[in-house]
Each structure stands twice: as structure tokens, then as C-alpha cells.
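Trainee: Would you be able to build a 3D model of this:
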Amino acid sequence: MMFVALALLWACYYGVHSLLATGRVKAAVARRWPGAPRFYRLGYNQLSVWGFLAAWHWQESLSAPALPRPPWLAAGGVVLGAVGLGLAVAALRGYDLGEFAGWKYVRRAGLPTGALRTFGLNAWVRHPLYLGVLMLVAGAWLVAPTWPRAVFGLVTWAYVLVGLRWEERRLSAAFGPAYGAYRRGVPALWPRWPGKKSRIPTDNKAKS
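Mentor: All right, here's what the predicted structure looks like:
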């Protein structure tokens, strides 16, 4: 029962996280409080971080001994987690961090318009940040496995993989045929084998 409650907690957290990111909710907030949109992203990030920390704190307070695993598996988890963390950090560097954190929205009225990114890590996979998060979560569990962390990992993996589909729809709506061409040439998460180079249309590179 405890694990069901934990799974529901993480599912609710991720559900609210996604709901607050929708255009419908943002538009409703803008209609109700016209001056709020410039602070929305900043508040959204604060709520996400503190909500995550609160859920994680409750999870770690549950009585759950570490699961046995061979040292080589823990070593593999360190490598996997380190690669995932490095990949996530490198992916974040491709974003405008002021916009990502929300400070750019506060400093000026209106929402910055993003461009389709097809360079750097995005030339290999369409969602390098998601790939990094998945690897980091899996690696961290291999290093220090418990049943509550397994529940967190499974719900997080499910959320990322399902959320990726919604993200694809949003990007297709935002960039139209340009994203369709990019999608056909570059895999979503797993890079192609060496020698099978991703094919990014020339016009997409120019727009980036």
C-alpha cells in the first residue's frame, strides 16, 4: 500500500507539473491576472523544485533497506549516472538559461519565441535532455537501490516517455513542416549507430 501511495504521489506531482505547463492554463492565468505571465515561468520553476524536494523527502523517510547488488553493478550505475548527468548539463547549455529559469520573462514583457534547435546534441537526438534524465535516474538507482526509489524511477521513466509524445505534438504544431523534416532525419532518444549519420535538412540548419 505504501508503494501505491508513493506511485500516486509522483504521478500527481508530474501531472500537475505538466498541467501547469499547458497553454490553456497559462492563458487562463493571463486572463485572470494580466500582469502575471511575466512571472509565470519563474513561479512554475519554484513550485516544481520545492514540490519535488518535498516529495523526495517523504519518499526517503520511508523505512526501506537498501537492496543487495554486486559491486560491478554499482560501478556501472556510477558510469551511467555520470554520463546522464553530463548529457543533461550539456543539453541545458543549448538553451537560453535566462528564459529557461524564468528571469528573462520577468525582465521584459512578452514571451520570447524559441527557435528550432537542430545543432549540437540535437543533431544526434531530438531530446538529449530527456535521454540524460533517463540515464541519470537509472544510474542513481543502480548505485543505491531501494524499493521506494524503484517506484520513483519507474514513474519518472513512464512520465518522460509519455511526455515525450506530447512534446512532439507541441513542437510539430509550433514549427510545422520544419519539425517534420527534422523528425524524419534525427531519432528521438537513441543515437544512430556510428556510421549512420543523422540527416538534418539544410533549411533546418539555417533556421537554427
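Trainee: For the rest of this, base every contact and every neighbour count on C-alpha atoms.
Mentor: OK.
Trainee: May I see the buried residues of stretch 188-200?
Mentor: 188, 189, 191, 198, 200 (16 or more other CA atoms under 10 Å).
Trainee: Here is a second sequence; please produce its structure as well for comparison:
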Amino acid sequence: MIAPHIILATGWILFCVFHSVLASLRFKKIAETRMRYRYKFYRLYYTLFALASFTLVLIYQFTITSYSLFTPTRLSLKLGIIVAGFGLTIMCLCIVKYFMQLSGLKGLIENRKENALMITGVHRIVRHPLYAGTFIFIWGLLIVYPYLSLFITDAIITIYTLIGLKFEEKKMEREFGDAYKSYQQSVPMIIPRPPLYFPQWRKPARKPGEEAIDKIENF
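Mentor: Next comes the predicted model:
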């Protein structure tokens, strides 16, 4: 039963490697030179390839017999369903919001290549809400289905994403400059902080006497 898990881990690692190579700036420049006017379809091709390879690895994962890491209780099942459901909701909201960009359809409709810095909505809570939702979903799912195969999948996806985020952050800094650096200082990357710690949610400190004036004006 160990061999199928090794194959599964290898499959996810290969998926991550191909995902990184195809998304790299160097490979995109090569593709743009070779594809010329067809390069506008690159994002769409990339999305279809990623979806197909992801589905193949996932199908293999469901076909193998795996070990159970622990026996879930009724309480843990309820907790896992709530956690996974919450993460899935965040993922769906982000996918709907980014659908045109993630699918590559936006590049077919619009000729401009500039991306806008998103700092509204869920982006006021964390800088990468889609990844945050993904982490919550996959680890919540492990509570419901505590199999070694799912743990391997969760671990590889988490490690790969965290490493990729470091490069993504540097890319965003180069693209948006001081605006993104300011955004980094006020909003956490993955783990949200209580509203008290969000500078953009804080009200400016009042000077002595201002509160009394407000009460008089609103009387």
C-alpha cells in the first residue's frame, strides 16, 4: 500500500513543477515569441492543461486504497464539515470574482495586459483569500476523511503554495511598487487578524473635546 502513495506524491509534485514552469515569466516570454498572435490564448491553454492534469491526479487518488490516520468522531465530523464548508465558500466567492482572469477569457476580450491591484472586499482581510480558503477547505476535509492519501495531497499543496506565495509577493512588489508594500503592511498574507489590528478599519484618534462637539452636533 506504500507504492500507490509514493506514486500519488510524485504525481502531485510533477503537477506543481509543470504548474510553476508554465506560469514562469521566462517560459511565458518564450511562448509569446513562438506563438505570436496566438499568445492571447496562452492563459486559456494553461488553465485547461492545469485542470486536466489536476483532475487526473485527483482521480488516481480516489482509486487507491489508503490508511486511516484516525477514527473521526461525531463531533470531529461536524467540525470538519463546518471548516471545509467555510473554506469552500471563500474559494467559490474568489473563483467567481476572478473567473474571467483565471480562465484566460479576459485576455481574449481585453487587449490590455495591465492588472489592477485588488484591495477591496475579502482582500481587506487577507492579501490572498483564494489560497486562504483553499487551505481551510483541504485541511477541514482531512478532518472528515482522515486518510493518508489526503494528508499527502494537503501537505504537498500547502508547501507548494506557501513557497509560491513568496515569489508571488515579489512579483506583486515589482508590478505595483510602493502601493503593494503599503498594502502588505496593513493586511496579512494568509492568516487574518482581528479588526482592531487593521489600520484601514481604525477610526482616527479624536482630539480632546471633539467627541463632545459631535454629541452636540448630533443632538
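Trainee: and which of the buried residues of stretch 188-200 of structure 1 is nearest residue 159 of structure 1?
Mentor: Using CA to CA, residue 189 comes nearest to residue 159 of structure 1 of those, at 14.5 Å.
Trainee: Which residue comes closest to the closest one once chain neighbours are left out?
Mentor: What sits nearest to residue 189 of structure 1 in space, not counting adjacent residues and going by CA to CA, 6 or more residues apart in numbering, is residue 125, at 5.4 Å.
Trainee: quick one on the thing from earlier: now for the buried residues of stretch 188-200 of structure 1: which two are most distant?
Mentor: Taking CA to CA, no two of the buried residues of stretch 188-200 of structure 1 sit farther apart than 189 and 200, at 15.4 Å.
Trainee: how close does residue 145 of structure 1 get to residue 72 of structure 1?
Mentor: Per CA to CA, to the nearest Å, residue 145 of structure 1 is found 14 Å from residue 72 of structure 1.
Trainee: Looking at those two, which has the bigger crowd around it?
Mentor: A count of neighbours by other CA atoms under 10 Å puts residue 145 above the other of residue 145 of structure 1 and residue 72, at 19 against 11.
Trainee: which position in structure 2 aligns with the more buried one?
Mentor: In structure 2, the residue equivalent to residue 145 of structure 1 is residue 146, according to TM-score structural alignment.
Trainee: In structure 2, what residue corresponds to residue 79 of structure 1?
Mentor: Residue 79 of structure 1 maps onto residue 82 in structure 2, with residues paired by TM-score structural alignment.
Trainee: For the residue lying closest to its match once chain neighbours are set aside, give its distance to residue 182 of structure 2.
Mentor: Counting by CA to CA, 6+ apart, residue 140 is the residue found nearest to residue 82 of structure 2 once chain neighbours are left out, at 7.8 Å. Separation of residue 140 of structure 2 from residue 182 of structure 2 (CA to CA): 32 Å.
Trainee: can you check residue 12 of structure 2 too?
Mentor: Residue 12 of structure 2 is 35 Å from residue 182 of structure 2, by CA to CA.
Trainee: Between the two, point out the one with more neighbours.
Mentor: Neighbour totals were compared for residue 12 of structure 2 and residue 182, and residue 12 leads with 21 against 11 (other CA under 10 Å).
Trainee: ok, now which ones touch the more buried one?
Mentor: 57, 153, 156, 157 (CA atoms under 8 Å, 6 or more residues apart in numbering).
Trainee: any idea which residue sits dead centre in structure 1?
Mentor: Centroid-nearest residue in structure 1: residue 130, 4.7 Å away (criterion: CA atoms, centre = their mean).
Trainee: pretty sure that one is touching residue 160, no?
Mentor: Yes. The criterion here is CA atoms under 8 Å, and residue 130 of structure 1 meets it with residue 160 at 6.8 Å.
Trainee: Give the aligned equivalent of the residue nearest to residue 189 of structure 1 in structure 2.
Mentor: Per TM-score structural alignment, the equivalent position to residue 125 of structure 1 in structure 2 is residue 126.
Trainee: my read: its match touches residue 189, true?
Mentor: Yes. In terms of CA under 8 Å, residue 126 of structure 2 counts as a neighbour of residue 189; the distance is 5.3 Å.
Trainee: surely the residue nearest to residue 82 of structure 2 meets residue 76?
Mentor: No. Between residue 140 of structure 2 and residue 76 there is no contact under CA under 8 Å: 9.8 Å.
Trainee: Looking at these two now, which is surrounded by more residues?
Mentor: residue 140 (24 against 14).
Trainee: Now do the contacts for that one.
Mentor: Each residue near residue 140 of structure 2 by CA under 8 Å, 6+ apart is listed here: 79, 80, 81, 82, 83, 84, 87.
Trainee: for the host helix or strand of the fifth one, the distance to its chain's centre please.
Mentor: Residue 83 of structure 2 is part of helix 74-103, with elements assigned from DSSP states H and E. The offset between the C-alpha centroid of helix 74-103 of structure 2 and the centroid of the whole chain comes to 11 Å, using CA atoms, centre = their mean, to the nearest Å.
Trainee: For the following helix or strand past it, which helices and strands make contact with it?
Mentor: Counting by DSSP H and E, the next helix or strand C-terminal to helix 74-103 of structure 2 is helix 105-109. Applying 3 or more CA pairs under 8 Å, 6 or more residues apart in numbering; DSSP states H and E, we find helix 105-109 of structure 2 packed against helix 42-63.
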